[in-house]
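[1] Please find the sequence and the predicted model below.
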Amino acid sequence: MKNLNILLIEDDMIEVMKLSRAKKSLQLEHNIIEANNGEEALQILEDKSNLPDIILLDLNMPKINGIEFLKILKADDQLRYIPTIVLTTSSNQRDLLECYKIGIAGYVLKPLKYEDYVSKIEKLLSYWSVNELISV
């Protein structure tokens, strides 16, 4: 299994810590780069020599929301191919359809229970670490 470079775009520090804790408890070696909002993420993505393997994106953020960020990402010839997984509390059907229309690789609802969250993160990251779309 490949160690992934993951760009986490999340404005809630508790969620950032939760992912970090899940990674530690699962003993995963993935590298997580954190961005607090879409603008910060776009600055990180300007370095085309060091692009992430996958992006985990929250939808509800200040400045640029997740959907606006996706539109900017998909308009870029190089960035559009980075698999982007929405990790959100929003079960809004309109959000879901809009995200798939723009072109996401997955839409995962954050469960309330921590154990369920860890289980979902484990499945999500193990899938992407064996996926052939991610070049070794």
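    In hand now; what should we look at?
[2] can we go C-alpha only for contacts and neighbour counts from here?
    Will do.
[3] Return the set of buried residues in stretch 54-68.
    I54, I55, L56, L57, D58, L59, N60, M61, I64, N65, G66, I67 (16 or more other CA atoms under 10 Å).
[4] Wait, the fifth one touches L87, no?
    Yes - the pair D58 / L87 is scored as a contact, 5.2 Å apart, by CA atoms under 8 Å.
[5] tell me the SS of M61?
    coil (DSSP: H, G, I helix; E, B strand; the rest coil).
[6] ok, it touching E40?
    No - if you go by CA under 8 Å, M61 and E40 don't touch, sitting 11.5 Å apart.
[7] Give me the common contacts of those two.
    The overlap between the contact sets of M61 and E40 (CA atoms under 8 Å, 6 or more residues apart in numbering) is empty.
[8] residue ranges of the helices in the protein, please?
    Using DSSP state H, the helices found in the chain span residues 13-25, 38-45, 66-74, 93-102, 114-130.
[9] Comparison target, given below:
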Amino acid sequence: MEILLVEDNPGDVRLTQEAFKEAKIQNQLYVVEDGVAAMEFLHQQGQYADVPRPHLILLDLNLPKKDGREVLREIKQNSALKRIPVVVLTTSGDKKDILISYDLHANCYITKPVELDQFIQIAKSIDNFWLTTVSLPGE
């Protein structure tokens, strides 16, 4: 199963990749750095014409070019994309961001930890639930 990570912070990308490696998650992790690239990836446009559609999206909210909230809104309003689970994975623990994300039909909201050990636990939780336990629509 393919996972799309939408994250503009290179440190958070490395942290996510390292946490997935430590958690022994073997799934393909694609990374795009902004909301415009995320939508191009999901619509398989331009340089992303040959990529597979992801089974799961890990989405940061604070992105350049197109905000994560706007990306989430576009995903959930698009009949071809709306069934892809979106895990909001962001530094914001603001109640307003949490409410807006769920109002836009995020499948879950996780506040990113800063420590690798905590991030590994989140990666394991994502693996146990989203990649092992549930049946995803793209399978």
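    It's in. In this text the structure is predicted, and so the values were computed from the model without any measurement.
[10] now the buried residues of stretch 54-68 of structure 1 in TSV, with distance to L45 of structure 1?
    Formatted as TSV, the buried residues of stretch 54-68 of structure 1 follow (distance: CA to CA, whole Å):
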residue	distance to L45 of structure 1
I54	12
I55	11
L56	13
L57	14
D58	16
L59	18
N60	20
M61	18
I64	15
N65	16
G66	15
I67	17
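[11] Please identify which of those residues is nearest to L133 of structure 1.
    Minimum distance to L133 of structure 1 across the buried residues of stretch 54-68 of structure 1 is 10.2 Å, recorded for I54 (CA to CA).
[12] Confirm for me that the closest one is in contact with I6.
    Yes - using CA under 8 Å, I54 of structure 1 is in contact with I6, at 5.2 Å.
[13] Report the separation between K95 of structure 2 and Y109 of structure 2.
    Going from K95 of structure 2 to Y109 of structure 2 by CA to CA, to the nearest Å gives 11 Å.
[14] who has more neighbours, the two?
    Higher neighbour count among K95 of structure 2 and Y109: Y109, with 21 against 9, using other CA atoms under 10 Å.
[15] For the residue nearest the centre of structure 2, give me its contacts.
    Centroid-nearest residue in structure 2, with CA atoms, centre = their mean: L58, separated by 0.9 Å. Counting by CA under 8 Å, 6+ apart, L58 of structure 2 touches I3, L4, L5, V6, V86, V87, V88, L89.
[16] Now render the helices of structure 1 as a markdown table, adding distance to I32 of structure 1.
    Formatted as a markdown table, the helices of structure 1 follow (distance: least, CA to CA, whole Å):
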| stretch | distance to I32 of structure 1 |
| --- | --- |
| helix 13-25 | 8 |
| helix 38-45 | 12 |
| helix 66-74 | 18 |
| helix 93-102 | 23 |
| helix 114-130 | 12 |
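[17] tell me the most buried of those?
    Stretch with highest mean neighbour count among the helices of structure 1: helix 66-74 (a mean of 19; mean count of other CA atoms under 10 Å).
[18] Compute the inter-axis angle for that helix and helix 38-45.
    Angle between the axes of helix 66-74 of structure 1 and helix 38-45 is 20 degrees (criterion: axes from the mean of the first three to the mean of the last three CA atoms, to 10 degrees).
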